[in-house]
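K.L.:
can't give you the sequence, but here's the structure:
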């Protein structure tokens, strides 16, 4: 197998296993077995365990940036916000990114790189929310006097919905999201 392909397979295996068991619980022997290579072969690709985890975070961070698509701003405010939430759901629910987001959530308290990535992802969501809400406000589809407060409110609630997606706690989630979007638009007199 090609060296680059083996390295990517190791990262993807670590991603999947780490999301299921936690990164610290994954033994190098289990990772080697999953990839049909020797434990020593892992060190051909990574200097040590920490370098492998750093490479995992870098790989997934790149994937996350590549998957940030433009959300259409056409239509009513509720349609735009619904599309945005559906877009973010897709990012959080599709493998391998689902594994990545699960690892970030579980490792953020103990691993500095995971904490930094979680902060960046939260800021990206807040930034995208800001662009959406500012556009809806400027076009008159929402009447927002305190844009910063509206952005914080919207992005924080959406972050909680996305965390529920990662935890597979999706009972009534679609209904709650729809209710939130309708209430948010009503609060800001959305069209």
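P.N.:
Looks like it came in fine. Keep in mind the model is a prediction, meaning the values are calculated, not measured.
K.L.:
contacts, neighbours, all on C-alpha from now
P.N.:
Will do.
K.L.:
ok, the spatially closest residue to residue 16 that is not a sequence neighbour - how many residues close by?
P.N.:
In space, and not counting its chain neighbours, residue 16 is closest to residue 99: 5.8 Å by C-alpha to C-alpha, 6 or more residues apart in numbering. Residue 99 has 23 neighbours, counted by other C-alpha atoms under 10 Å.
K.L.:
here comes the other one, which I'd like you to weigh against the first:
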């Protein structure tokens, strides 16, 4: 197998295994066994475990960046915010990125790269929320006087829903999200 292909295979294997068991619990021996190679073969592609983990974060960050799309702003405020929610769900809950985000969430307090990525992801949702809400307010689909408060409320609630979706153990999340967006739009409805 070509070096680039093997690096990708090892990275994706580590990604899947670490999302299920935790990054620190996946040994290079486990990774080698999963890929039917020797542990020494891993060192042909990565200098050490830290280089492999760093490559995993870099690979997934680039993959996440390619998933960025523009959220269409046509329609009612509720339609726009529901589309945004669908976009974020697709990003956060589709393999292999959902594995990556699970790792980031579980490792953000103990792994510096995971912490930095978690912060960036939060800032991304904050920024996108600000643009969405500002656009909806400027186009008079919502009447938002305190934009910072509205962004904080919307963004933090969205991030909470996304965290729950990553764990995947609450079947009521879609209903809760729709209800939140409907109430949010009602709160800021044009009079």
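P.N.:
Looks like it arrived, so ask away. All values derive from a computational prediction rather than experimental measurement.
K.L.:
Per the alignment, the residue nearest to residue 16 of the first structure pairs with which residue of the second structure?
P.N.:
Aligned counterpart of residue 99 of the first structure in the second structure: residue 99 (TM-score structural alignment).
K.L.:
and that match, what does it touch?
P.N.:
For residue 99 of the second structure, the contact set (C-alpha atoms under 8 Å, 6 or more residues apart in numbering) comprises 15-16, 18-20.
K.L.:
Of those, which belong to helices?
P.N.:
Judged by DSSP state H, the contacts of residue 99 of the second structure include 15-16, 18-20 as members of helices.
K.L.:
need these in TSV with neighbour count and distance to residue 184 of the second structure, can you?
P.N.:
Formatted as TSV, those follow (neighbours: other C-alpha atoms under 10 Å; distance: C-alpha to C-alpha, whole Å):
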residue	neighbour count	distance to residue 184 of the second structure
15	26	36
16	21	36
18	21	36
19	21	33
20	14	35
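K.L.:
Where does the residue nearest to residue 16 of the first structure fall, secondary structure wise?
P.N.:
Using DSSP states H and E, the element containing residue 99 of the first structure is helix 97-107.
K.L.:
between the regular element (helix or strand) spanning residue 79 of the second structure and helix 97-107, how big is the angle?
P.N.:
Residue 79 of the second structure is located in helix 77-93, with elements delineated by DSSP H and E. Going by axes from the mean of the first three to the mean of the last three C-alpha atoms, to 10 degrees, helix 77-93 of the second structure is angled at 80 degrees with respect to helix 97-107.
K.L.:
Residue 7 of the first structure: neighbour count?
P.N.:
The burial count for residue 7 of the first structure: 19, using other C-alpha under 10 Å.
K.L.:
And it, how far from residue 44 of the first structure?
P.N.:
Residue 7 of the first structure sits 9 Å away from residue 44 of the first structure, going by C-alpha to C-alpha, to the nearest Å.
K.L.:
now residue 65 of the first structure
P.N.:
28 Å.
K.L.:
What is the nearest of the ones in helices among the contacts of residue 99 of the second structure to residue 157 of the second structure?
P.N.:
If you rank those by distance to residue 157 of the second structure using C-alpha to C-alpha, residue 19 comes first, at 23.6 Å.
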